[in-house]
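Asker: Show me how the following folds:
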Amino acid sequence: MEIVKLHYPLAENVGSKEKIVLAMGFFDGVHLGHQDVLHQAKQKAQELGAKFCVLTYDHHPAIVYKQLNAHEKRYLTLYDEKMRIFESLGVDRVYYTNYTYAFQNQTEQEFVDNFIKRFNAVAVVAGFDHTYGGTNTADMKHLPKYSDGKFEVITAKPVELADEKVSSSRIRQALDNCNIELADQLLGRPFRSSGVVVHGREVGRLLGYPTANVEHSELQWLPNVGIYIVRVEVAGKQHIAMASVGHNVTFSDTLPMTIEINILDFNQNIYGETLIVDWLSHIRDEVKFETTEQLTEQLYADEVFTRDYLKLHPEIISTH
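Answerer: A predicted model of the protein is given here:
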């Protein structure tokens, strides 16, 4: 998959002579609704003998017109993961655009001329609520008005799950509510994060449950505080594990939040390795125990729960 990084105003030599079908959107999460947009674009590209391309942005468009708090600046899928998913869905080329005030300040016709016609799009696909500028008419309903009949406009209808629209905000809310199963259903795959294993306080090792302390990007949206069942991949191999998102409240009321993962039946030094984490299920909330013995007993119960989960879902660990 080719990735073309763009900045507006575009350089004179930027464009495309070959026919493309363009899927447009920010695609945070690349959830079931986004996948429907991408599948429709891929199908149309195959039908027309065109390249299947995506126009997406380097950060959330809201950053240019409102002040966001630290939590709002986080994303469900960071750059590497989003590109990996695009490639897995058959995208030929991604136009990765710097979303700035100047970009947003284009008129509707300027946007169409610069980012659709210039790239020789024969069809454009986006969700029903997709916008491409700062005015009330920069939407899919009005897009044909600016096309001069040179490209087809395909508007994807909302995808629903349990009679409610699939959306990135709904997934974020599910993660905030520790509802991993719902988040995974909305995504059509397990929610994924990744990070480097760094040195921690090594309390778990003393309790008989050594943990990998995983350092995540501050831009990564994560599940809320709690104990979870996860699948991890390290050095190309998958393992079942327990993950703790929390502050180690049994030992102190002032510790920072950490992501600690106890990989079952695993005894290797993985400091410095990148751990890929697929979040599967919530076990329980974080609890402050009176003694370390109580904590150890609970960790054993969590382990039994996790092993039972794997027995019920043996397919979650690939044997290949």
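Asker: alpha carbons only for contacts and neighbour counts from here, please
Answerer: Noted.
Asker: residues making contact with the helix ranked longest in the chain?
Answerer: Counting by DSSP state H, the longest helix found in the chain is helix 292-312. When contacts are defined by CA atoms under 8 Å, 6 or more residues apart in numbering, helix 292-312 is touched by residues 207, 208, 209, 229, 240, 241, 242, 250, 283, 289, 316.
Asker: what's the offset of it from the middle of its chain?
Answerer: With CA atoms, centre = their mean, to the nearest Å as the basis, helix 292-312 stands 29 Å off its chain's centre.
Asker: Quick check: buried residues in that helix?
Answerer: 295, 296, 299, 302, 303, 306, 307, 309, 310 (16 or more other CA atoms under 10 Å).
Asker: and those residues as a markdown table, adding distance to residue 180?
Answerer: A markdown table is the format used below for those (distance: CA to CA, whole Å):
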| residue | distance to residue 180 |
| --- | --- |
| 295 | 24 |
| 296 | 25 |
| 299 | 20 |
| 302 | 17 |
| 303 | 18 |
| 306 | 15 |
| 307 | 18 |
| 309 | 14 |
| 310 | 16 |
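Asker: Centroid-nearest residue for this structure?
Answerer: residue 77 (2.3 Å; CA atoms, centre = their mean).
Asker: Sequence B follows; please return its structure for comparison with A:
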Amino acid sequence: MQSPHKTVVAIGNFDGVHLGHQTLLAEAQAQAPELPLVVVTFWPHPKSVIRPGTEPPLLTDLPDRIDLLTKAGVSEVRVVPFTADVMAWSPQEFVDRVLLPLQPAVIVVGSNFTFGRKAAGTVATLKELGTGRYQVHEVDLTEVAQVTTCSSAVRQALADGDVEGAAEHLGRPFRYSGVVMMGHQRGRDLGFPTANLPVERGHAAPGDGVYAGWLTIDGETTAMPASISVGTNPTFDDVPHVVVEAYVLDRTDLNLYGKTVHVDFVARLRGNVKFYGLDSLVEQIGKDVEDTRRILAGATGRAGEQQPA
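Answerer: Predicted structure coming up:
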């Protein structure tokens, strides 16, 4: 559908809406503050179509991505269904079919932007195709501690259990969201009931270990301190898939089954180990709880937020 007014258009995959994406959006808004900012993004991840099986785990699903973009000031999100047909478009076809109908006055992209069949289009191509029709603003890549901020850098930090490093690139703690499922209820029997969130295939999560963080019930604003385990529970060896298990400190009265919750990761406490007795397991959980309490004491209010910085 043709847009009746001029717009500023930002293009990208925007998985995670990290600091690099946030910088691009801020510069897009600065180009023409009086114009609506429209984001063009793609779903599913292009690699799932270009080379099926090589697509990376997602930092955010599509609704969360749109929510983050909207909170960053985007007026409209145009989602392009990435199919084999779209993959075969020439750069000219992409401009004609996707961009021109948005009536762009300015198009904003990262310096590494490519588009069209076999990534034949570059920023220079976009400028050439826009001669007399729109301007192109190129944004340099963002760096944190001399590391280029990108979705891959965030995924690697998470895989390494470095949730603090991931947060530096995201501009906020990494969040895993899901519906609380019933587990074996061993935590309840041990005095530490947990909210169990199976990690869905194709979604990123921190590497196996124990973390300090926050749990927020969807629709509520209070972030509750939580000790979080990620993994397959090596002590009992009967969990076939990775699960995020969050124990809200000092709360045994919560009934979260069937509710959507958000778990924000602040710091890693330790790796997962196999315990050979319940006494040693309970003792270690108690230590984890106290370590969580200590770490979060100075972090109140830092989590429970999905709004980009």
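Asker: circling back to that earlier point, could you pick out which of the contacts of helix 292-312 of the first structure are located in strands?
Answerer: Among those, the members falling in strands (DSSP state E) are 229, 240, 241, 242, 283.
Asker: farthest pair in the residues you listed?
Answerer: Largest separation among these by CA to CA: 240 and 283, giving 13.7 Å.
Asker: circling back: give me the aligned partner of the residue nearest to the centre of the first structure over in the second structure.
Answerer: Taking TM-score structural alignment, the alignment pairs residue 77 of the first structure with residue 60 from the second structure.
Asker: how far away is that match from residue 67 of the second structure?
Answerer: Residue 60 of the second structure is 10 Å from residue 67 of the second structure, where distance means CA to CA, to the nearest Å.
Asker: And residue 206 of the second structure, by the same measure?
Answerer: Taken as CA to CA, the span from residue 206 of the second structure to residue 67 of the second structure is 22 Å.
Asker: who's more crowded, those two?
Answerer: Between residue 206 of the second structure and residue 67, counting by other CA atoms under 10 Å, residue 206 is the more crowded of the two (26 against 15).
Asker: Next, the contact list for the equivalent of that one over in the first structure, please.
Answerer: Using TM-score structural alignment, the equivalent of residue 206 of the second structure in the first structure is residue 223. By CA under 8 Å, 6+ apart, residue 223 of the first structure lies in contact with 175, 176, 177, 178, 180, 245.
Asker: can you count the residues close to the fourth one?
Answerer: In other words, residue 178 of the first structure. By other CA under 10 Å, the residues close to residue 178 of the first structure number 23.
Asker: Identify the spatial nearest neighbour of the counterpart of it in the second structure, chain neighbours not counted.
Answerer: With the correspondence set by TM-score structural alignment, residue 178 of the first structure lines up against residue 161 in the second structure. Leaving aside its sequence neighbours, residue 161 of the second structure sits nearest to residue 207 (CA to CA, 6 or more residues apart in numbering; 4.8 Å).
Asker: Assumed the one you found was part of a strand.
Answerer: No: per DSSP: H, G, I helix; E, B strand; the rest coil, residue 207 of the second structure lies outside any strand segment and is coil.
Asker: how close does it get to residue 152 of the second structure?
Answerer: Taking CA to CA as the measure, residue 207 of the second structure falls 15 Å from residue 152 of the second structure.
Asker: Check residue 134 of the second structure too.
Answerer: Relative to residue 152 of the second structure, residue 134 of the second structure is positioned 31 Å away (CA to CA).
Asker: Next: residue 304 of the second structure.
Answerer: 24 Å.
Asker: same deal with residue 15 of the second structure?
Answerer: 10 Å.
Asker: So between these two, which is more surrounded?
Answerer: Using other CA under 10 Å as the criterion, residue 15 of the second structure and residue 152 rank with residue 15 on top: 22 against 15.
Asker: unless I'm mixing things up, the residue nearest to the centre of the first structure is touching residue 217, no?
Answerer: No: look at residue 77 of the first structure against residue 217 with CA atoms under 8 Å: they stay out of range, at 11.1 Å.
Asker: So for those two, which residues contact both of them?
Answerer: The contact lists of residue 77 of the first structure and residue 217 share no entry, where a contact means CA under 8 Å, 6+ apart.
Asker: Residue 193 of the first structure pairs with which position in the second structure?
Answerer: Under TM-score structural alignment, residue 193 of the first structure pairs with residue 176 in the second structure.
Asker: same deal with residue 166 of the first structure?
Answerer: Using TM-score structural alignment, the equivalent of residue 166 of the first structure in the second structure is residue 149.
Asker: neighbours around its match, how many?
Answerer: For residue 149 of the second structure, the neighbour count with other CA under 10 Å is 21.
Asker: Just the buried positions in stretch 141-154 of the second structure, please.
Answerer: Quick answer for stretch 141-154 of the second structure (16+ other CA under 10 Å): 141, 142, 149, 150, 151, 153, 154.
Asker: possible to save the residues you listed as TSV with secondary structure and distance to residue 72 of the second structure?
Answerer: As requested, these are exported to TSV (DSSP: H, G, I helix; E, B strand; the rest coil; distance: CA to CA, whole Å):
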residue	secondary structure	distance to residue 72 of the second structure
141	coil	18
142	coil	17
149	coil	18
150	coil	17
151	helix	17
153	helix	21
154	helix	19
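Asker: so who does residue 88 of the second structure touch?
Answerer: So, once contact is read as CA under 8 Å, 6+ apart, residue 88 of the second structure ends up touching 116, 117, 118.
Asker: and the longest helix of the first structure, which stretch of the second structure?
Answerer: Matched against the second structure by TM-score structural alignment, helix 292-312 of the first structure falls on residues 278-298.
Asker: on that earlier part again, isn't the match of residue 77 of the first structure up against residue 15?
Answerer: Yes: counting by CA under 8 Å, residue 60 of the second structure does reach residue 15; the two are 6.0 Å apart.
Asker: Spell out the residue ranges of the helices in the stretch 151-300 of the first structure.
Answerer: 168-176, 180-187, 203-206, 292-312 (DSSP state H, counting those that start in this stretch).
Asker: CSV for those helices, including distance to residue 73 of the first structure?
Answerer: Below are the helices of the stretch 151-300 of the first structure laid out as CSV (distance: least, CA to CA, whole Å):
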stretch, distance to residue 73 of the first structure
helix 168-176, 12
helix 180-187, 19
helix 203-206, 32
helix 292-312, 32
